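*Asks:* Let me see the structure of the following:
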Amino acid sequence: MPVVTVLRSLMLFALAAVAEIGGAWLIWQGWREHRGLWWIAGGVIALGAYGFVAAFQPAANFGRILAAYGGVFVAGSLIWGMVVDGFRPDRWDLIGAGICLVGVAVIMYAPRAVGS
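*Replies:* Next up, the predicted model:
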């Protein structure tokens, strides 16, 4: 897989993570933290945007893309928690996220026969 294609794919995974995690966080803030319906509406819009991002992935298999994205979501959620909520992951959180990201690399970028 060409480097440009891998970089595009990684950028789309990052965008998907911001949209999905950010959308869920906005809904959490609107509902659980009583910030109001505008926060919830923003979350719904962000989650809708997340739904479109996968369509731009260069790989053709939706199941493979979504499975790999699961690992990005795990790591991205920890990063979001650190940056936005002051969460401090322990070594097991970091090891688990690392394992997930290795899974992303294997699922998305391992060499495959043409058409698989």
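*Asks:* going forward, measure contacts between C-alpha atoms and count neighbours the same way
*Replies:* Will do.
*Asks:* ok, now how distant is the residue most central in space within the chain from Ala113?
*Replies:* Residue closest to the mean C-alpha point of the chain, counted by C-alpha atoms, centre = their mean, is Ala17 at 2.8 Å. In this view, Ala17 and Ala113 are 29 Å apart by C-alpha to C-alpha, to the nearest Å.
*Asks:* how about this one, so we can line them up?
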Amino acid sequence: MTVLRSLLLFALAALAEIGGAWLVWQGWREQRGLAWIVAGVMALAAYGFVATFQPDAHFGRVLAAYGGVFVAGSLIWGVVLDGFRPDRWDLVGAALCLAGVAVIMYAPRG
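*Replies:* From the prediction side, this is the model:
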């Protein structure tokens, strides 16, 4: 159950951080307005709290592992919301990042 909880928290963190950055991007770069930017900043702030609920007590480990989730999640976000089509190297890179997440977070430690 701990691994499942951790994976769900990583997914929530990705939604908050990637979604927040996307909202800021839309508000500023796509000129959708201040409301989009404020919503993005709020989502980014929420992301900052999500990591604190990870079962692992080490900030560096959690944040390093989340980096891999961010890479894969960003590609997925681009596919779903921006029509981005990753090539095989994007997919290989994301798979390597997720393998790193598994090693960093879930390898047996003595």
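*Asks:* quick one: TM-score?
*Replies:* Put the two chains on top of each other and the TM-score (TM-score structural alignment, normalised by the length of the second structure) is 1.00; 110 aligned residues with a C-alpha RMSD of 0.3 Å.
*Asks:* on that earlier part again, ok, the residue nearest to the centre of the first structure touching Phe73?
*Replies:* Yes - Ala17 of the first structure lies in contact with Phe73 (C-alpha atoms under 8 Å); the separation is 5.8 Å.
*Asks:* which residues of the second structure does stretch 94-104 of the first structure align to?
*Replies:* Using TM-score structural alignment, the residues of the second structure aligned to stretch 94-104 of the first structure are 91-101.
*Asks:* That stretch: which residues count as buried?
*Replies:* Residues of stretch 91-101 of the second structure classed as buried: 94-95, 97-98, 100-101 (neighbour count, 16 or more other C-alpha atoms under 10 Å).
*Asks:* now do stretch 75-86 of the first structure
*Replies:* Buried residues in stretch 75-86 of the first structure, defined by neighbour count with 16+ other C-alpha under 10 Å: 75-80.
*Asks:* could these be laid out in JSON lines, adding secondary structure and distance to Arg8 of the first structure?
*Replies:* What follows is these, written out as JSON lines (DSSP: H, G, I helix; E, B strand; the rest coil; distance: C-alpha to C-alpha, whole Å):
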{"residue": "Ala75", "secondary structure": "helix", "distance to Arg8 of the first structure": "18"}
{"residue": "Gly76", "secondary structure": "helix", "distance to Arg8 of the first structure": "17"}
{"residue": "Ser77", "secondary structure": "helix", "distance to Arg8 of the first structure": "21"}
{"residue": "Leu78", "secondary structure": "helix", "distance to Arg8 of the first structure": "22"}
{"residue": "Ile79", "secondary structure": "helix", "distance to Arg8 of the first structure": "21"}
{"residue": "Trp80", "secondary structure": "helix", "distance to Arg8 of the first structure": "21"}
